[in-house]
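Novice: here are the coordinates; sequence isn't available:
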């Protein structure tokens, strides 16, 4: 529909001016020509009392027929927030013009009485751009962005051309709604009518793009502005910071200074917010304002604040404390805190949150106590900050005491306690607290539901998990992907994989977390082929795999008989640029080792730029499983020499290598060094490895001495390993003892019967072997069948 203007604004002003001139002549005849200017002054200064006196004068002189005076009275009462009186004047105006209607409409919009404003707007006999702008801007200001966009559409359909105020309001609404489609259409219209370079429109446009995550479009909108002001720069700084482009955000502030733009408290507050993001690695510093870290940039802003004379601004001082606290510099935060002439509850909360981030719950609690001694009353944020500090410090008991002191804890406080119990591994308490939360009628949010579902998954309590599922449907519905991923994990861990698949199918907007949860669940339930199919479907839906996706998929490929699929995934990892990720690198090493390609695993291991303990463990374990005992021990010694901390899994891997490689003395030396040199207490797996190592070497006297002293004597695995060694060395007496212990601990295990029978057979003692076999049949013990497979052109043939 073609756009057209109403009666031109010039002609309206001319008519209004003619009418006003006539009314002034009337006033001059009565000697009250000064009334319009007096009313204007009252409006400007919001002088309610003086305005009422002038209103009385107008009534006494019988001048209500002067429409322009009535319009001024409506404006006066609107400016003084007396909407009811404005409406009374409006009703008593005998000759209403469009200015009268717009004045009362503005009064309702200013007072936030949107329902009355909409009714009045619909009843207006005539509307102009000012009328539309009033309604649209008031809807946006009061958070009714979608209604504002709908009104804008009606305005365009009725043929009105939007003004700079219209477009600025609509761009603001689109930014709040993240509706970039409507925003782009408005951008096109702004280009058509030549308003794209207007400073108000341009600032609103770049803000819209920044909020929608389209930072490149925001940069183009910024560059199109002929004379960007402080609002433009501040909006760009905020948008770049939100997009994690911290160096560019700080450089934007430097550009603002170079161009002589006025630096006000809002600009300083914004750049301090950017500096508060902090916590990036050293390689990032060179691109951040000449190699300065965020904490140094923040210190410069602190100096600039003092230079500009803003040192006593409490909001900026709070921003400085927040910047220091976020960057972990609590000494500077304390210095700033001590020098402030005025502090507020917000200041105390920032200090408490800062100590919470550093896991110093004792200092956070002391600050809350000092805060109360100074006469400040802790609010909800104070308690949450202290609670989070206790949880992060691992002091869940103290956190529980703080939580119990809260009169009406918000959902965020409940979430902090749920998270604390979950992180400490106390899933039972998580469930108890969630039940209490429901009993008190506190509505859980997506975070509460995700935590409780994780606890249900950890405990594998299906029935309670179903109840949480019902609560999630009531609270968040099926659409929340955050909850959906938790449900998929819970049902997968409880063995209900079909229900997990159903959740995945019913979720309309899937993200990578949901797909990762589904793949992990399938692998957990030994459905590796289906996990690979799930990975393929994820890619077909143009969902980019994450580090977790690839790690799960490599774990899955490691179980396949062929390395073909693993190499395909490796190629995709290289293409997507994830080869430097330490978790994916460790998974690749494990995958190649499982397929026996120890050279390929070592080659990739040596190429990895970053390695952690897990990476070293995988390579040592790969050598051990593939019979390269000497290489495994050498790699272990290299690992220790480089200062990498060994853990219990490291010692399992290297002791397994010593066992398989016959390196008995090296194994004993490493076993003895576990606690003495590395502070790692030997567990069952370590004892099993060293028993296997000694047993394979036939050093049974040392084995018996070790078993008598070890704390894991009642574990079947230990005796099964010993029995296996007795078979190799035909040690019948010890084999009988081991078999007896094993049958006592695990009567249904076929291994002791078979191993003992094989020992007798190897010695030609057929009667005794037959007796063991008969005893096995009498006890109805069946041997698990073995499998063999061969890969022919990527097709696996299995034999039973």
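Specialist: Received it, and whenever you're ready, just let me know what you need. Since we're looking at a predicted model, the values are computed, not measured.
Novice: From now on I want contacts and neighbour counts done on CA atoms only, so please keep to that.
Specialist: Fine.
Novice: Which elements pack onto the longest helix along the chain?
Specialist: For the chain, the helix that runs over the most residues, judged by DSSP state H, is helix 9-30. Here helix 9-30 touches no other helix or strand, going by 3 or more C-alpha pairs under 8 Å, 6 or more residues apart in numbering; DSSP states H and E.
Novice: how far is that helix from where the chain is centred?
Specialist: Offset of helix 9-30 from its chain centre (C-alpha atoms, centre = their mean, to the nearest Å): 62 Å.
Novice: Mind listing what's buried along that helix?
Specialist: 20, 23-24, 27 (16 or more other C-alpha atoms under 10 Å).
Novice: Reformat the residues you listed as TSV; add distance to residue 361.
Specialist: Formatted as TSV, the buried residues of helix 9-30 follow (distance: C-alpha to C-alpha, whole Å):
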residue	distance to residue 361
20	71
23	73
24	73
27	74
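Novice: now for these, which pair is the farthest apart?
Specialist: 20 and 27 (10.3 Å; C-alpha to C-alpha).
Novice: following the host helix or strand of residue 484, which helix or strand comes up?
Specialist: Under the criterion of DSSP states H and E, residue 484 resides in helix 481-493. With elements assigned by DSSP H and E, the helix or strand that comes after helix 481-493 is helix 497-506.
Novice: between that next one and helix 481-493, how many degrees?
Specialist: Counting by axes from the mean of the first three to the mean of the last three C-alpha atoms, to 10 degrees, helix 497-506 lies at 160 degrees to helix 481-493.
Novice: Neighbours of residue 347, how many?
Specialist: Applying other C-alpha atoms under 10 Å, we find 21 residues neighbouring residue 347.
Novice: What's the local residue count around the spatially closest residue to it that is not a sequence neighbour?
Specialist: Using C-alpha to C-alpha, 6 or more residues apart in numbering and skipping the chain neighbours, the partner closest in space to residue 347 is residue 318 (5.8 Å). Close neighbours of residue 318, defined as other C-alpha under 10 Å, add up to 24.
Novice: contacts for the one helix or strand residue 318 maps to?
Specialist: Using DSSP H and E, residue 318 sits within helix 314-326. For helix 314-326, the surrounding residues in contact (C-alpha atoms under 8 Å, 6 or more residues apart in numbering) are 265, 268-269, 272-273, 275-278, 295, 298, 302, 310-311, 330, 332-333, 336-337, 340, 342-343, 346-347, 350-351, 353-355, 357.
Novice: now swap in stretch 78-91 and tell me
Specialist: With C-alpha under 8 Å, 6+ apart, stretch 78-91 has contacts from 43, 46-48, 70-71, 73-77, 96, 100, 104, 106-108, 110-111.
Novice: now residue 419, nearest residue through space, not along the chain?
Specialist: Residue 419 sits nearest to residue 451 (C-alpha to C-alpha, 6+ apart), 6.7 Å away.
Novice: Can you tell me the SS state at residue 796?
Specialist: Following DSSP: H, G, I helix; E, B strand; the rest coil, residue 796 is assigned to strand.
Novice: The residue lying closest to it once chain neighbours are set aside and residue 561: what is the separation?
Specialist: Nearest residue to residue 796, sequence neighbours excluded (C-alpha to C-alpha, 6+ apart): residue 790, at 5.7 Å. With distances taken as C-alpha to C-alpha, to the nearest Å, residue 790 is found 8 Å from residue 561.
Novice: another structure for you, compare them:
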């Protein structure tokens, strides 16, 4: 730009000085746009006014384009409105500028004004317009735009054809994208890449992989967009080997420096559960944008590293990056995973400050977060205040009430959702059947399951079948559960047999329990919970030799049982406890509080139920072990660390045992506290000696 300005000045001072014309100023303005020099652009604009050429159609178009690309769309609109003559180039530049700034509705209205003024659109106009239609709900409008192109007898060149293919891909119509690609007379790498991206965006991952290999076989010049798209397909397929091959290909071809390729590699490794490789890729990046940070955040959340995800999110903020909708929702999912209500509230505050709370995806994530952190009333309050709701919103609140054991309330919400005109989907029915299971509403569960196919033409998935087995199993109808499995139209998979084994543990059915365990171990011999449940069934019936055999099998397979752990968050810090844990700095006070509680519980008639100690040890040892279960330690710590009357929220990684369940009811009455306990299956709300599950869990 310095050289350009010097040349411009020489035009005035040399002997044969020449007056600049519109093409002179047009070139300088384009240079200002490319170099993103808004200040100089304003000076040149002033010179255009001085020379009386600012309203020239060519200059007006260049100014509209410059101000739009440099972030001053209001200047573009003012210049456009003042132009006395507007040709198709002016209109197209203004439409493109509005789309660039996310003003899609204004751009559509401007396009309609253009048609009403009798200005014929050109190919580039439609290339810009196609970018507006990027959601499945906009498919009909997208097709109308395609129809206008035919109406104007416009030739589908490679550029316009690629834009339309991309449009159909974003609208979720891969069939239309493919049909259009077959009609293009001129095909190039851009049109092929557009179809490849459409496949990857809509879950046609195998087709995307085939398309990519075809492009290589035809010696097409692959670009970074194609690499990023096919890495997305590898993510969908969880094809780690193919992803690593693409990683090597990107290095060989020099694409590894492209930030979109690196971000796609982080996502691919995340989906393939290779967290360390994703982290290494992130650390190696010289430039990390918000997308990079969000991809790494999602990696931690997807793979169960909730605490690491929150640390990563806080570091992102300290780096001065402004979180977007995706990073906020990712952080909220992390809070939901580890039930950190305090951190979730802080992120909620951050979302309000940044204006992101009104985004429906963020609001949905907040509804889920509060529900999973044990604050179902906060979750419902937020749900009620939402000005706009979608099916995800309804699914989140129905699932929340289901997990908290409020089955009838969940079903009432389901009926209200249908009354509001929302069509239930797979996730809705999953939440509804879970609600029936936790509330013991077996007949209602059967009816809703049947209605999936008969009324809504939805094919049940493995998760739905597993929930039905759980529904029968919790109610003690184990034979009905087995008959249901035998009648399944698809081969039962791991979740189905796990649900049956868990029910056999509750009701002490060794015969069916062994059958379920055998099926699970054939499918996944390294599954530790299977050995644990089967050994617990034997232990609960006093068959210690059989339990020892199962533990030996477990040892031979190199499988380790997951130890019982409980967590409680106090003033933003998460404290963890194991059975008979003495590692906490306040262990003496915690153990003292438990002894105090034991005396008060015994005065109320409590007798330790040693049937839940699944070890062949002396009675006194059993009682000691029971008193120091991880959830009891967490509750005792919460009682000595918080103000009287404040609620306690505890998370446990395994199912709560019957003795602890009884103790929690008594403690809630003794201490006059609300205790919310989240285990692997559901939430328990203990209030004044009563649990929300009504002792059915």
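Specialist: Great, that's in hand. These numbers were taken from a predicted model, which means no experiment stands behind them.
Novice: which residues in the second structure does the longest helix of the first structure match up with?
Specialist: On the second structure, no counterpart of helix 9-30 of the first structure exists by TM-score structural alignment.
Novice: And the next helix or strand past that helix?
Specialist: Where DSSP H and E defines the elements, the next helix or strand beyond helix 9-30 of the first structure is helix 35-45.
Novice: quick check: the helix or strand that comes right after that next one aligns to which part of the second structure?
Specialist: For helix 35-45 of the first structure, the succeeding helix or strand toward the C-terminus, using DSSP H and E, is helix 48-61. Alignment of helix 48-61 of the first structure against the second structure: no match, by TM-score structural alignment.
Novice: Please name every helix or strand in contact with helix 48-61 of the first structure.
Specialist: Using 3+ C-alpha pairs under 8 Å, 6+ apart: helix 48-61 of the first structure touches helix 35-45, helix 67-79.
Novice: I'd guess residue 86 of the second structure is in a helix, am I close?
Specialist: No: Residue 86 of the second structure is assigned coil when assessed by three-state DSSP, not a helix.
Novice: Pull the contacting residues for it.
Specialist: Counting by C-alpha under 8 Å, 6+ apart, residue 86 of the second structure touches residue 57.
Novice: nearest residue to the most centrally placed residue in the second structure other than its sequence neighbours?
Specialist: Centroid check for the second structure by C-alpha atoms, centre = their mean gives residue 330 as the closest residue, at 6.3 Å. Leaving aside its chain neighbours, residue 330 of the second structure sits nearest to residue 298 (5.9 Å; criterion: C-alpha to C-alpha, 6+ apart).
Novice: Which residue in the first structure aligns with the one you found?
Specialist: Residue correspondence, TM-score structural alignment: residue 298 of the second structure in this structure matches residue 520 in the first structure.
Novice: just checking, what packs against the strand or helix carrying that match?
Specialist: Using DSSP H and E, residue 520 of the first structure maps to helix 512-524. With contacts defined as 3+ C-alpha pairs under 8 Å, 6+ apart, helix 512-524 of the first structure has these neighbours: helix 481-493, helix 497-506, helix 528-540, helix 547-557.
Novice: post-alignment, the third one versus the second structure, mean distance?
Specialist: What that stands for is helix 528-540 of the first structure. Following the fit onto the second structure, the mean deviation recorded for helix 528-540 of the first structure is 3.4 Å by mean C-alpha distance after the TM-score superposition for the first structure.
Novice: chain center to that helix, what's the gap?
Specialist: For helix 528-540 of the first structure, the separation from the chain centroid amounts to 25 Å (computed by C-alpha atoms, centre = their mean).
Novice: Give me the contact list for that helix.
Specialist: Contact with helix 528-540 of the first structure is made by 515, 518-520, 522-523, 544-545, 549, 553, 556-557, 559, as judged by C-alpha under 8 Å, 6+ apart.
Novice: list the contacts for residue 561 of the second structure?
Specialist: When contacts are counted by C-alpha under 8 Å, 6+ apart, residue 561 of the second structure touches 528-529, 531-532.
Novice: Distance to residue 151 of the first structure and neighbour count for the contacts of helix 528-540 of the first structure - can I get that in TSV?
Specialist: Listed next are those as TSV, based on distance: C-alpha to C-alpha, whole Å; neighbours: other C-alpha atoms under 10 Å:
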residue	distance to residue 151 of the first structure	neighbour count
515	40	23
518	43	27
519	46	29
520	48	26
522	50	27
523	52	21
544	38	12
545	41	20
549	45	20
553	50	26
556	54	25
557	56	27
559	60	17
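Novice: Just name the closest of the residues you listed to residue 180 of the first structure, please.
Specialist: Using C-alpha to C-alpha, residue 544 comes nearest to residue 180 of the first structure of the contacts of helix 528-540 of the first structure, at 22.1 Å.
Novice: A helix includes the closest one, no?
Specialist: No: in this structure, residue 544 of the first structure is coil, not part of a helix, as judged by three-state DSSP.
Novice: name the element residue 301 of the first structure belongs to?
Specialist: With DSSP H and E as the test, residue 301 of the first structure turns up in helix 294-307.
Novice: list the buried ones in that helix?
Specialist: For helix 294-307 of the first structure, the neighbour count (16+ other C-alpha under 10 Å) marks 294-295, 297-299, 301-302, 305 as buried.
Novice: For that helix, enumerate the helices and strands it packs against.
Specialist: Here helix 294-307 of the first structure touches helix 265-275, helix 314-326, going by 3+ C-alpha pairs under 8 Å, 6+ apart.
Novice: For that helix, report the contacting residues that lie outside it.
Specialist: By C-alpha under 8 Å, 6+ apart, the surrounding residues in contact with helix 294-307 of the first structure are 268, 271-272, 275-278, 288, 311, 320, 323-324, 327.
Novice: Of all pairs in those residues, which one is the farthest apart?
Specialist: Greatest spacing in the contacts of helix 294-307 of the first structure, by C-alpha to C-alpha: 288 and 311 (25.7 Å).
Novice: Please identify the buried residues of stretch 337-357 of the second structure?
Specialist: 337-345, 347-348, 351, 356-357.
Novice: Figure out how far that stretch is from the centre of its chain.
Specialist: How far stretch 337-357 of the second structure lies from its chain's middle: 15 Å, per C-alpha atoms, centre = their mean.
Novice: Tell me where the stretch 301-450 of the second structure has helices.
Specialist: Assigned by DSSP state H, counting those that start in this stretch, the stretch 301-450 of the second structure shows helices spanning 306-318, 325-338, 341-353, 360-372, 376-385, 391-403, 407-419, 426-439, 442-454.
Novice: Pull up the aligned stretch in the first structure for the second one.
Specialist: Meaning helix 325-338 of the second structure. Helix 325-338 of the second structure corresponds to residues 547-560 of the first structure when matched by TM-score structural alignment.
Novice: Any quick PyMOL command for the buried ones out of the contacts of helix 314-326 of the first structure?
Specialist: PyMOL command restricting these to the buried ones, with burial defined by 16+ other C-alpha under 10 Å:
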select buried, resi 268+269+272+273+275+276+277+278+295+298+302+310+311+330+332+333+336+337+343+346+347+350+351+353+354+355+357
